[in-house]
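Trainee: how does the following fold in three dimensions:
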Amino acid sequence: MNKRGLFALALGTFALGITEYLTMGILGMLAADMDVSISGAGAFISAYAGGVCVGAPALLFARKMALKKLMLLLAAVIMVGNLLAAVAPGFWTFCAARFISGLPHGAYFGVGAIVARKLASPSKAASAVAIMIGGMTVATLVGVPAGTLISNVASWRLAYVVVGLSAAATFMAIRYWVPAVPGLEDMGFKGQFRFMRTLPPWLIFGGVLLGQIGIYSWYSFIDPQLTIVAGFSRDSMSWLMVLAGFGMFAGNLVAGRLGDRFKPAAVAASVQASAIPVLVLFFYLGHYKLAAVLLMVLGTAALFGSGSPLQSDIVGYARGGEMLGAACIQIAYNAGNAIAAWFGGKVINYTDSYMAPAVVGLPLVAVGALMLMYLYYHYERRNGVPQAR
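Mentor: Next comes the predicted model:
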């Protein structure tokens, strides 16, 4: 396993993790500066997710590009998008910067998953992808709280400058530490879509999308839930985001290890289903500080736990269109995020309750977990996961 190369890939997901999740921790601050409501500020989350959904399919036109060169290009776009966010003068320009910041997200994870698997042995594929994704969980553990602290002490604009510098460091690390791994066989434009004729990829995409909407409707508004409902001070959000990041880090690490030992779909389905009781308890007990913190950690572990098994899984099911398949799962995640932020905001406006988003999406979480369990029982339980090229 090429540890330096995987670390370089993880630096990129670290930068992506800060820019995506920092917004949740400073949503109230951004809303005040942009003169919009908190529910209206959910557009900043949706704009980023929209960029992901637009940027990932662009890989269709990059299939002949060397994988390392493509990773360098994506790192550069991450840097530019965040520096634009740092200087955005108003609501719409900030939305545009967030959209640009999201463009490389799905593509980076998609290509990065393929490169990570090539830097490790087949038996360690899920763990290698977990290391790459681990950069994002470290971001939630360290980077996002640091960014929240910088925003509170100095300026949220400075926080986005730091993210841009992290992306610059990613560019240099990939240039010097990631080897020129073998590219993928060009199956032609149409050949990249051939894997979509089978059911397993759609079970993965559907399970991810529904689960993400259900869980992320809650997490998108964790800021007001903790400060307004549970009664934590604004300054407390820095260390609370550390604990949320610890949940994500632990969920990703444990699920990645389990994905090497057991069938990935079974691991992902179990992790996703575990969010159901957590969200129910958060709805009823979230106004108690200790309960809110403990349940937040468990909820973020479930939020991230399905990522590495399924990101590795889809590469095997997308033969001929590996880059597209690996990017599409990020489209599913971030389309879920965009819908969740919009949906959660509508629920808050309708119910006048910041806690309602914790439970309205539970049926979607359940259906998504059932889809992943169906994948396990009918495709992986006996035959295992198809090997990537």
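
Trainee: every contact and neighbour count from this point should use C-alpha atoms.
Mentor: Fine.

Trainee: just checking, what packs against the longest helix anywhere in the chain?
Mentor: Among the segments of the chain that qualify as a helix by DSSP state H, the longest is helix 322-351. The criterion is 3 or more Cα pairs under 8 Å, 6 or more residues apart in numbering; DSSP states H and E, and the helices and strands that helix 322-351 contacts are helix 38-55, helix 91-118, helix 199-219, helix 307-317, helix 357-360.

Trainee: who touches the last one?
Mentor: If I follow you right, that is helix 357-360. Applying Cα atoms under 8 Å, 6 or more residues apart in numbering, the set of residues contacting helix 357-360 from outside is 214, 215, 217, 218, 219, 279, 280, 282, 283, 344, 347, 348.

Trainee: centre-most residue in the chain?
Mentor: If you average the C-alpha coordinates of the chain and look for the closest C-alpha using Cα atoms, centre = their mean, you land on residue 333, 6.5 Å from that point.

Trainee: now the other sequence, so there's something to compare against:
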Amino acid sequence: MKILKLISNTKTSLITLCLGGISLGMTEFMMMGVLPDVAKSLSVSIPDAGHLIAIYALGVIIGAPVMVGILGKYPPKRVLIGLMISVAAGNLLFSVAPTYTLLLISRFLVGLPHGAFFGIGAVVASKLADPGSEAKSVSVMFAGLTIANIIGVPLGTFIGHNVSWRISFIIISAMALITAASIKRWLPMLPSQSDTKFSESAKVFKKSEFWIITGISAIGTGGLFAWISYIAPLMTEVARFDENMMTPIMVIAGLGMAVGNFAGGRLADRFSPLKTTSYLLIIMVGVLILVALTSHIQPVAILLTFITGGLAFAVIAPMQMLMIRSAKGAEMLASSTMQASANMGNALGAFLGGLPIAAGFGYTSPEYVGAFLALIGFFLCLLLTWIFSTRNKSKKVAIA
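Mentor: All right, here's what the predicted structure looks like:
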């Protein structure tokens, strides 16, 4: 009975982290769905309103290492509660902000806890897991992002279009408070990472493998964002779907992400995070090229939307575990920087994917850019494999 109770408590704890993923997923992606409504209500252009997306990413990049550096010495449970309360406050401020400037400030502030929550949450999830199931547990937390894209974002976008986008962000604020309460109720009180000073943890930045894994995340996942940033014109202009089909198409992509997220966690536990990441990235190269070549065929375009979404999210948990295992003594700091690098991948993929479109190469051209970025990520995996192999051989020679 005690074993069953422990298993039940572990699952409940992981669900609280999943709720955090839903809150942050809605916070990040809702803005894209209600962007025209925000622009209209503030009497600003769409590009100006788009700065609200960019400044959130900037908050994530800055906040991930800084907040973990400041809060890493405290028990993770208390930190996660505090981060969720910050998310609730930031979204509430955004929902009532009367001016464009205040909206920018609130979006930046609500971006600060994003990377820290996922970074600390990933380490907590791995510690709650049974040996050999760490990546699977981490994938449960990141499942919140897929649920947000399948249910939360479409629902919030509908409310934003038909009632008010401000109500959508009030709902997110309430969701974040529910998450904080669930963490307080069900997440166990784990000890802080260590008494190590931030200056000691920051030594992880001197390790070559840290920067290679960061590169895999920032460049390799750029393939995802080169694809999804321009999926609307790809589907409407190339596949010739009606614009009204974009909502169900995005739901299909979200379902693929959900399936891929759990599959990636299980594969990483079975084969190792590095091998799984390597294989997924090289498969992503082939699939993105296939998307570019066959998207004019509607049934194939739908199928590949599901598959590409699955591959894109399947790599998240393996990369997170790869970073955690490569940063002993600084797991939370290193894990949080993965979120910063993922947002860099967001910006990189969207920017580079747009260049060939602007040059007149058409709406399938971002897929070739994405394939190239994923290929670079794969080669970085090979480099990391070689480094680990060389290091292990050196240890064996030294022992002999």
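
Trainee: mean shift of the longest helix of the first structure relative to the second structure?
Mentor: Relative to the second structure, and after both are superposed, helix 322-351 of the first structure has an average distance of 2.2 Å to its aligned residues, where the measure is mean Cα distance after the TM-score superposition for the first structure.

Trainee: just the buried positions in that helix, please.
Mentor: 322-345, 347-348 (16 or more other Cα atoms under 10 Å).

Trainee: in the first structure, which residues correspond to stretch 319-339 of the second structure?
Mentor: For stretch 319-339 of the second structure, the aligned range in the first structure is residues 310-330, judged by TM-score structural alignment.

Trainee: what do we get in the first structure for residue 140 of the second structure?
Mentor: When the structures are aligned by TM-score structural alignment, the residue of the first structure matched to residue 140 of the second structure is residue 131.

Trainee: so its match sits right up against residue 11, yeah?
Mentor: No: using Cα atoms under 8 Å, residue 131 of the first structure and residue 11 do not qualify as a contacting pair, with a distance of 10.3 Å.

Trainee: higher neighbour count, these two?
Mentor: residue 11 (27 against 24; other Cα atoms under 10 Å).

Trainee: what is the neighbour count of residue 280 of the first structure?
Mentor: Applying the criterion other Cα under 10 Å, we find 16 residues in the vicinity of residue 280 of the first structure.

Trainee: swap that for residue 124 of the second structure, please
Mentor: Based on other Cα under 10 Å, the number of other residues close to residue 124 of the second structure is 24.

Trainee: residue in the first structure paired with it?
Mentor: If you follow residue 124 of the second structure across to the first structure using TM-score structural alignment, you land on residue 115.

Trainee: same check, this time on residue 250 of the second structure
Mentor: In the first structure, residue 250 of the second structure lines up with residue 241, judged by TM-score structural alignment.

Trainee: for its match, which non-adjacent residue is spatially closest?
Mentor: Distances taken as Cα to Cα, 6 or more residues apart in numbering place residue 145 nearest to residue 241 of the first structure, at 5.3 Å, with adjacent residues excluded.

Trainee: my guess is the one you found contacts residue 242, does it?
Mentor: Yes: under the criterion of Cα under 8 Å, residue 145 of the first structure makes contact with residue 242 at 5.6 Å.

Trainee: more neighbours: which of those two?
Mentor: Comparing residue 145 of the first structure with residue 242 by other Cα under 10 Å, the one with more neighbours is residue 145, at 26 against 21.

Trainee: contacting residues around that one?
Mentor: Residue 145 of the first structure makes contact with 22, 237, 238, 239, 240, 241, 242 under the criterion Cα under 8 Å, 6+ apart.

Trainee: okay, and residue 73 of the first structure sits in which element?
Mentor: Assignment of secondary structure by DSSP states H and E places residue 73 of the first structure within helix 67-87.

Trainee: tell me which residues of that helix are tucked away?
Mentor: Residues of helix 67-87 of the first structure classed as buried under the neighbour-count rule (16+ other Cα under 10 Å) are 67-68, 70-72, 74-86.

Trainee: elements contacting that helix?
Mentor: In terms of contacts (3+ Cα pairs under 8 Å, 6+ apart), helix 67-87 of the first structure is packed against helix 3-25, helix 91-118, helix 156-177.

Trainee: among these, which comes closest to residue 202 of the first structure?
Mentor: Within these, the stretch nearest residue 202 of the first structure is helix 91-118; the backing value is 16.3 Å (Cα to Cα).
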